[in-house]
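Trainee: only the shape, not the letters, is given here:
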């Protein structure tokens, strides 16, 4: 480290082989793990916990106080997992008393100018593309991809392996394994390409397709569809994950695409 043109608060805990470029500011109560690179003009504020082998690009602001009028200055954290890359001008706010933490998992890619608000919980291997805006309390499952310039309403849940089209407006939850597009945001199929790349078998992909056909293409209401899925589909981790996600949705899940604009 030893970068004379960067400011590091004496109370920050920085691993010995962290690289901090010039004109970066690191506040008190910050922890940064081994092998991490912090670019120029980055601001890392109180409550940041950054893992090993991360890359934080110029202009990023990590762990700023929430943009929430209810925030009362309580102690909270912003956690970034190992091997995650945060590109230029990304903003990650720390949590509030609601959960105490904003968390980004391991092996994620957060592209330039994205905003991750207070109390968001992002899983592992997630890709958030340029200009995405996440409102407070959003959860994103492992391996999900959110296309550029999408805006996600607060308290939305996005399931594992979901793929969101660029420029989307998310007002409803997006179930796992699906592709979401159109306006209003709608089911347009399952993320079969992504699932295949991640080692899902043809049989498993077909099983997931069959579940969503019942849910979205058979003209059942959600309660009827879930009852049929439980009665007729073999119990598997994927089936149970889909059922649990939909039953736990407080905002409701996105609808099927009708072709009507």
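Mentor: That came through fine. Keep in mind that what you see is a predicted model, and the values were worked out from it rather than measured.

Trainee: only C-alpha atoms from now on, for both contacts and neighbour counts.
Mentor: Noted.

Trainee: and residue 248, how far is that from residue 177?
Mentor: Separation of residue 248 from residue 177 (CA to CA, to the nearest Å) stands at 16 Å.

Trainee: looking only at neighbour counts, state which of the two leads.
Mentor: Neighbours per residue (other CA atoms under 10 Å) separate residue 248 from residue 177, with residue 177 holding more: 26 against 11.

Trainee: residues in contact with the more buried one?
Mentor: If a contact means CA atoms under 8 Å, 6 or more residues apart in numbering, then residue 177 has 159-163, 190-192, 195, 208 as its contacts.

Trainee: a markdown table for the residues you listed, including neighbour count, distance to residue 242 and secondary structure?
Mentor: Compiled in a markdown table, those are given as follows (neighbours: other CA atoms under 10 Å; distance: CA to CA, whole Å; DSSP: H, G, I helix; E, B strand; the rest coil):
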| residue | neighbour count | distance to residue 242 | secondary structure |
| --- | --- | --- | --- |
| 159 | 24 | 9 | coil |
| 160 | 23 | 10 | coil |
| 161 | 25 | 12 | coil |
| 162 | 26 | 12 | coil |
| 163 | 27 | 15 | strand |
| 190 | 23 | 12 | strand |
| 191 | 21 | 14 | coil |
| 192 | 20 | 15 | helix |
| 195 | 19 | 15 | helix |
| 208 | 19 | 9 | helix |
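
Trainee: and here is the other one:
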């Protein structure tokens, strides 16, 4: 049976799997759905139209599914969706989406979210990310898979961070980050690719070399962005074992609206 601490308040309309645990003094609102084996620690508030998957663990004092910090929000039934096997540490704040976007904030699967992390309205986070303490994402930010954000990183609204990218501690980001790129500073500056992360994820030496060459085309060759994209398209044909990753970079460059950190 669901284990609910006597001091917790769970609205009778909330939908909790039989294996969910809710800790002391936590509050679960009427429009919340929580999947199997998820644990809600003490002093957590889960509100709004929030759907949480299986095997998640929420530590104490987090606020999940609160109203967007957006003056235009007028109580629309927007949503927060959280996948499976995420760890959410102390004092995190995840807000609902807004009607000015898709109306939903999303966190995928297998993410490691440390203390005091903020996901603002309409943020979209992929899978297998690591967000260190006090990382903060403004509204409408998109984050790909396997991204790492250092402590006290701040991301401006509408920015995109490509898969496998890494932001160092206290980075202030106001433009997009292509996949695989490592950067740091305020303002942010690129410092190569995330080689160690790629090795840990099983990328071959040849693939890492091809991704490094793609980085050089964008950042070291003196080419314009359009010229670099044309060179990347040629590199895809010449490196079939890495083509999917080179295409990922090129398509990201095609999709950017804020321009990339360069």
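Mentor: It's in. Computed from a predicted structure; not experimentally measured.

Trainee: quick one on the thing from earlier: redo the contacts of residue 177 of the first structure as a markdown table? Include distance to residue 254 of the first structure.
Mentor: Shown next, in a markdown table, are those (distance: CA to CA, whole Å):
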| residue | distance to residue 254 of the first structure |
| --- | --- |
| 159 | 12 |
| 160 | 15 |
| 161 | 16 |
| 162 | 12 |
| 163 | 13 |
| 190 | 13 |
| 191 | 15 |
| 192 | 18 |
| 195 | 20 |
| 208 | 17 |
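
Trainee: where along the stretch 51-200 of the first structure do the helices fall?
Mentor: In chain order, the stretch 51-200 of the first structure shows helices spanning 192-197, with DSSP state H, counting those that start in this stretch as the criterion.

Trainee: against residue 193 of the second structure, how distant is residue 204 of the second structure?
Mentor: According to CA to CA, residue 204 of the second structure and residue 193 of the second structure sit 14 Å apart.

Trainee: ugh, wrong one, residue 138 of the second structure
Mentor: Shown here: residue 138 of the second structure relative to residue 193 of the second structure, a distance of 24 Å by CA to CA.

Trainee: how about residue 134 of the second structure?
Mentor: Separation of residue 134 of the second structure from residue 193 of the second structure (CA to CA): 24 Å.

Trainee: now do residue 97 of the second structure
Mentor: From residue 97 of the second structure over to residue 193 of the second structure (counting by CA to CA), the distance is 32 Å.

Trainee: related to what we said a few turns ago, return the member of the contacts of residue 177 of the first structure nearest to residue 171 of the first structure.
Mentor: For residue 171 of the first structure, the nearest member of the contacts of residue 177 of the first structure is residue 159. The distance, counting by CA to CA, is 14.2 Å.

Trainee: tell me who's in contact with that closest one.
Mentor: In this structure, residue 159 of the first structure makes contact with 140-142, 144, 174-177, 245, judged by CA under 8 Å, 6+ apart.

Trainee: can you get me a residue count around the aligned partner of residue 157 of the first structure in the second structure?
Mentor: In the second structure, the position corresponding to residue 157 of the first structure is occupied by residue 160, as judged by TM-score structural alignment. Neighbour count for residue 160 of the second structure, taken as other CA under 10 Å: 29.

Trainee: what does the one 10 residues further on give?
Mentor: Residues lying near residue 170 of the second structure (other CA under 10 Å) number 18.

Trainee: now the contacts of residue 159 of the first structure in JSON lines, with distance to residue 8 of the first structure?
Mentor: Output for the contacts of residue 159 of the first structure, formatted as JSON lines (distance: CA to CA, whole Å):
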{"residue": "140", "distance to residue 8 of the first structure": "32"}
{"residue": "141", "distance to residue 8 of the first structure": "34"}
{"residue": "142", "distance to residue 8 of the first structure": "33"}
{"residue": "144", "distance to residue 8 of the first structure": "34"}
{"residue": "174", "distance to residue 8 of the first structure": "41"}
{"residue": "175", "distance to residue 8 of the first structure": "42"}
{"residue": "176", "distance to residue 8 of the first structure": "41"}
{"residue": "177", "distance to residue 8 of the first structure": "42"}
{"residue": "245", "distance to residue 8 of the first structure": "43"}
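
Trainee: among those, which pair sits farthest apart?
Mentor: With CA to CA as the measure, no two of those lie farther apart than 144 and 245, at 14.6 Å.

Trainee: so these two - more neighbours on which side?
Mentor: Remark: of residue 144 of the first structure and residue 245, residue 144 carries more neighbours, 28 against 19, as counted by other CA under 10 Å.

Trainee: how far away is the more buried one from residue 100 of the first structure?
Mentor: 23 Å.

Trainee: residue 200 of the first structure matches what in the second structure?
Mentor: Residue mapping for residue 200 of the first structure onto the second structure gives residue 203, with TM-score structural alignment as the criterion.

Trainee: run a quick neighbour tally on the equivalent of residue 127 of the first structure over in the second structure.
Mentor: Under the alignment defined by TM-score structural alignment, residue 127 of the first structure corresponds to residue 130 in the second structure. Neighbours of residue 130 of the second structure under the rule other CA under 10 Å: 20.

Trainee: kindly report the same for residue 46 of the second structure.
Mentor: Under the criterion other CA under 10 Å, the count of neighbours that residue 46 of the second structure has is 26.

Trainee: and it, what's its match in the first structure?
Mentor: In the first structure, the residue matched to residue 46 of the second structure (TM-score structural alignment) is residue 44.

Trainee: go on, residue 231 of the second structure?
Mentor: Matched by TM-score structural alignment, residue 231 of the second structure corresponds to residue 228 in the first structure.

Trainee: please list all residues in contact with its match.
Mentor: With contacts defined as CA under 8 Å, 6+ apart, the neighbours of residue 228 of the first structure are residue 214.

Trainee: need the three-state assignment for it.
Mentor: Applying DSSP: H, G, I helix; E, B strand; the rest coil to residue 228 of the first structure yields a three-state assignment of helix.

Trainee: any idea how far it is from residue 39 of the first structure?
Mentor: If you go by CA to CA, the gap between residue 228 of the first structure and residue 39 of the first structure works out to 53 Å.

Trainee: which residues does stretch 20-37 of the second structure contact?
Mentor: By CA under 8 Å, 6+ apart, the list of residues contacting stretch 20-37 of the second structure reads 2-19, 38-56.

Trainee: which ones among those are found in helices?
Mentor: Within those, no residue falls in helices by DSSP state H.

Trainee: whichever of the residues you listed end up buried, select them in ChimeraX.
Mentor: The command below creates a ChimeraX selection of those among these that count as buried (16 or more other CA atoms under 10 Å):
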select :4,5,8,9,10,14,15,16,17,19,38,39,40,41,42,43,44,45,46,47,48,49,50,51,52,53,54,55,56
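
Trainee: before I go, just wanted to say thanks for your time.
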